[in-house]
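Colleague: heads up, no residue letters with this:
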């Protein structure tokens, strides 16, 4: 069985690459823009018809949240039109798609962890293009599986973890937003969850349960709490001050609350989800190594 991974050089794609050898009986096709430009629909169609993947994991996304506010055309192309096209291909080839989405589809006004059926109402261009991508994918292929995640970090690429380590070592003090609450997600854990779903489906095709799912690590924190935990684990002496969203304005509006309820993915696929601080310690130990 072949597994096509798009956006393979990003945080999640890189983590999938590092774990691929642990899953026997699967041949992985790792592609990023240099190997397969997803905006060239004809090239993608020909590639998939030639390789005939059994699964497509779409990790590719336009994730420059603030830039998207003035670059909506490219964000729409990558976040909305590409998933729709992959859905069209998967439908025609009879393969399965796992598409990665975001907590930004919610407005952040809830006070309870979001379940998959809660009202979606994104406040940013990024969030709107990702939501439209979900809708467009399902319209093309109702058997698709969508996983919304939040606050992704990894040993790969640029992310909040690496930024806080760098700034904490360079400065005596930092200001970090304390009124946006969610859950950090170690990309390695999400990669394991996705590969577990594929492995279970390979062993038993009826294990595949299409639909929308939520995945983040367990627990809840603010960006301020996240920064403090990073410095504590890294033994970085830096005075971190909590500030409000109003004190740190950005072009794109962030959800004030985006904690995700993971009951559905745990129930349907038996996925085990680590506590965010435990995963953070593991990721930092790998960074140090």
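Modeller: Everything's here; your move. Because the structure is predicted, anything quoted here is derived from the model rather than measured.

Colleague: going forward, measure contacts and count neighbours with C-alpha atoms only.
Modeller: Will do.

Colleague: please name the nearest non-neighbouring residue to the residue of the chain positioned farthest from its centre.
Modeller: Distance from the C-alpha centroid of the chain, by C-alpha atoms, centre = their mean, peaks at residue 172 (31.8 Å). Counting by C-alpha to C-alpha, 6 or more residues apart in numbering, residue 238 is the residue found nearest to residue 172 once chain neighbours are left out, at 5.0 Å.

Colleague: report the contact partners of that neighbour.
Modeller: Each residue near residue 238 by C-alpha atoms under 8 Å, 6 or more residues apart in numbering is listed here: 168, 169, 171, 172, 173, 174, 231.

Colleague: could you do residue 57 as well?
Modeller: Residue 57 makes contact with 3, 4, 5, 6, 97, 98, 99, 100 under the criterion C-alpha under 8 Å, 6+ apart.

Colleague: what separates the host helix or strand of the first one from the chain centre, distance-wise?
Modeller: When elements are assigned from DSSP states H and E, residue 3 belongs to strand 2-6. Strand 2-6 has its average C-alpha position 16 Å from the chain's average C-alpha position, going by C-alpha atoms, centre = their mean, to the nearest Å.

Colleague: can you give me the strands for the protein?
Modeller: According to DSSP state E, the chain carries its strands in the segments 2-6, 27-30, 55-58, 96-102, 145-149, 152-153, 173-177, 181-182, 185-186, 211-214, 221-222, 239-243.

Colleague: residues touching residue 52, list them.
Modeller: Taking C-alpha under 8 Å, 6+ apart, we find residue 52 in contact with 2, 93.

Colleague: how about residue 19?
Modeller: Applying C-alpha under 8 Å, 6+ apart, we find residue 19 in contact with 191, 192.

Colleague: cool, and the one 10 residues further on?
Modeller: Counting by C-alpha under 8 Å, 6+ apart, residue 29 touches 2, 3, 4, 5.

Colleague: how about 6 Å then?
Modeller: 3, 4 (C-alpha atoms under 6 Å, 6 or more residues apart in numbering).

Colleague: follow-up on the earlier one: filter the contacts of residue 238 down to the buried ones and express that as a ChimeraX selection.
Modeller: What follows is the ChimeraX syntax for the buried subset of the contacts of residue 238, where burial is set by 16 or more other C-alpha atoms under 10 Å:
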select :168,169,174,231
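
Colleague: hold the first one in mind and look at this next one:
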């Protein structure tokens, strides 16, 4: 029985993969938390991988605190770059198939058209710099790696933008949301399914792929969709990024072109509002309506 190792198992994507694993009993699954796979401790990572001895690695673990990364550059680089290099080398040396998750933050946000996998990368914050370094490490050390760039991830699990907005829409009379950053959200359950579609496909075709849900929206429009589906009455106002300064700059435009993953793996990409509705209508995890 082939063994799948999921790093970052308690995160949003790892948690969705855990739910999905019930549909893939032909595999043995190892969901590794930070103690089992220590991405921040390079001295033990190799031996941890050897102990688990997987056939597939789904590297969902990452340092994702975008603003905090500006002051924790070394830690962000260890987790997002140096640990990834070790994992990629292990995968190559042991003929392990590796899917590594990356981000739209490798781009500078100056494009006006959907970004393909070949678009020029130029990160504008530390998080993006370290994630791009991780990509390059994979491609250099182990060209057989599949890298999936994604954006604006949310899920039923953990803390994320959607849950925060649900809470604020219930607690406040009005909120301001940035309306000049454009992209598309990604429901982690959809991304988890795509990863399994790739693993179970007849052919493994390495390289970089983009994946997010369909739609070109701003964060403001995303919140309007949350409001609509949830039936909240809070007033939502669009504001410029300049009115909500953060330690790390965000790309103003990071819409991902999904043509490649659709063509090569036949992936069906749901429209963002369809996936958002699925997530919000999960009665186990949704917050009670006011």
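Modeller: Yep, that arrived. All values derive from a computational prediction rather than experimental measurement.

Colleague: TM-score for this pair?
Modeller: The TM-score (TM-score structural alignment, normalised by the length of structure 1) is 0.96; 284 aligned residues with a C-alpha RMSD of 1.1 Å.

Colleague: tabulate the strands of structure 1 (TSV), appending distance to residue 281 of structure 1.
Modeller: Converted to TSV, the strands of structure 1 look like this (distance: least, C-alpha to C-alpha, whole Å):
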stretch	distance to residue 281 of structure 1
strand 2-6	27
strand 27-30	28
strand 55-58	27
strand 96-102	24
strand 145-149	20
strand 152-153	12
strand 173-177	20
strand 181-182	18
strand 185-186	10
strand 211-214	23
strand 221-222	15
strand 239-243	19
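
Colleague: so which of those strands is nearest residue 40 of structure 1?
Modeller: Closest to residue 40 of structure 1 of the strands of structure 1, according to C-alpha to C-alpha: strand 2-6, at 13.2 Å.

Colleague: give me the mean deviation of that closest one from structure 2.
Modeller: For strand 2-6 of structure 1, the mean distance to aligned residues of structure 2 following superposition is 0.4 Å (mean C-alpha distance after the TM-score superposition for structure 1).

Colleague: got a list of contacts for that strand?
Modeller: 26-32, 53-60.

Colleague: the residue nearest to residue 172 of structure 1 matches what in structure 2?
Modeller: Residue 238 of structure 1 maps onto residue 234 in structure 2, with residues paired by TM-score structural alignment.

Colleague: from residue 227 of structure 2, how far out is its match?
Modeller: From residue 234 of structure 2 across to residue 227 of structure 2, the span is 8 Å (C-alpha to C-alpha, to the nearest Å).

Colleague: repeat that for residue 205 of structure 2.
Modeller: The value you get for residue 205 of structure 2 to residue 227 of structure 2, if C-alpha to C-alpha is used, is 40 Å.

Colleague: quick one: the helices in the stretch 51-200 of structure 1?
Modeller: Ranges of helices in the stretch 51-200 of structure 1, per DSSP state H, counting those that start in this stretch, are 72-76, 82-93, 125-140, 160-170, 187-203.

Colleague: among these, which is the most enclosed?
Modeller: Of all the helices of the stretch 51-200 of structure 1, helix 125-140 carries the top mean neighbour count, a mean of 23, counting by mean count of other C-alpha atoms under 10 Å.

Colleague: and it, how far from structure 2 on average?
Modeller: For helix 125-140 of structure 1, the mean deviation from structure 2 after alignment is 0.7 Å (mean C-alpha distance after the TM-score superposition for structure 1).

Colleague: just how off-centre is that helix within its chain?
Modeller: Worked out by C-alpha atoms, centre = their mean, helix 125-140 of structure 1 lies 14 Å from the chain centre.

Colleague: which residues touch that helix?
Modeller: Under the criterion C-alpha under 6 Å, 6+ apart, residues 65, 68-69, 76, 79-80, 83-84, 87-88, 104-105, 122 lie in contact with helix 125-140 of structure 1.

Colleague: now the two most distant members of these.
Modeller: The distance between the two most remote of the contacts of helix 125-140 of structure 1 (C-alpha to C-alpha) is 27.8 Å, for 69 and 88.

Colleague: where's residue 16 of structure 1 relative to residue 154 of structure 1, distance?
Modeller: The gap separating residue 16 of structure 1 from residue 154 of structure 1 is 11 Å, by C-alpha to C-alpha.

Colleague: returning to that earlier point: out of the helices of the stretch 51-200 of structure 1, which comes closest to residue 150 of structure 1?
Modeller: Taking C-alpha to C-alpha, helix 187-203 is the member of these nearest to residue 150 of structure 1, at 9.9 Å.

Colleague: now for that closest one, which elements pack on it?
Modeller: helix 11-19 (3 or more C-alpha pairs under 6 Å, 6 or more residues apart in numbering; DSSP states H and E).

Colleague: hmm, 10 Å instead?
Modeller: Using 3 or more C-alpha pairs under 10 Å, 6 or more residues apart in numbering; DSSP states H and E, the elements in contact with helix 187-203 of structure 1 are helix 11-19, strand 55-58, strand 96-102, strand 145-149, strand 152-153, helix 263-269, helix 276-288.

Colleague: residue 11 of structure 2 and residue 59 touch, don't they?
Modeller: No - using C-alpha atoms under 10 Å, residue 11 of structure 2 is not in contact with residue 59; the gap is 11.3 Å.

Colleague: any idea how far residue 106 of structure 2 is from residue 64 of structure 2?
Modeller: 13 Å.
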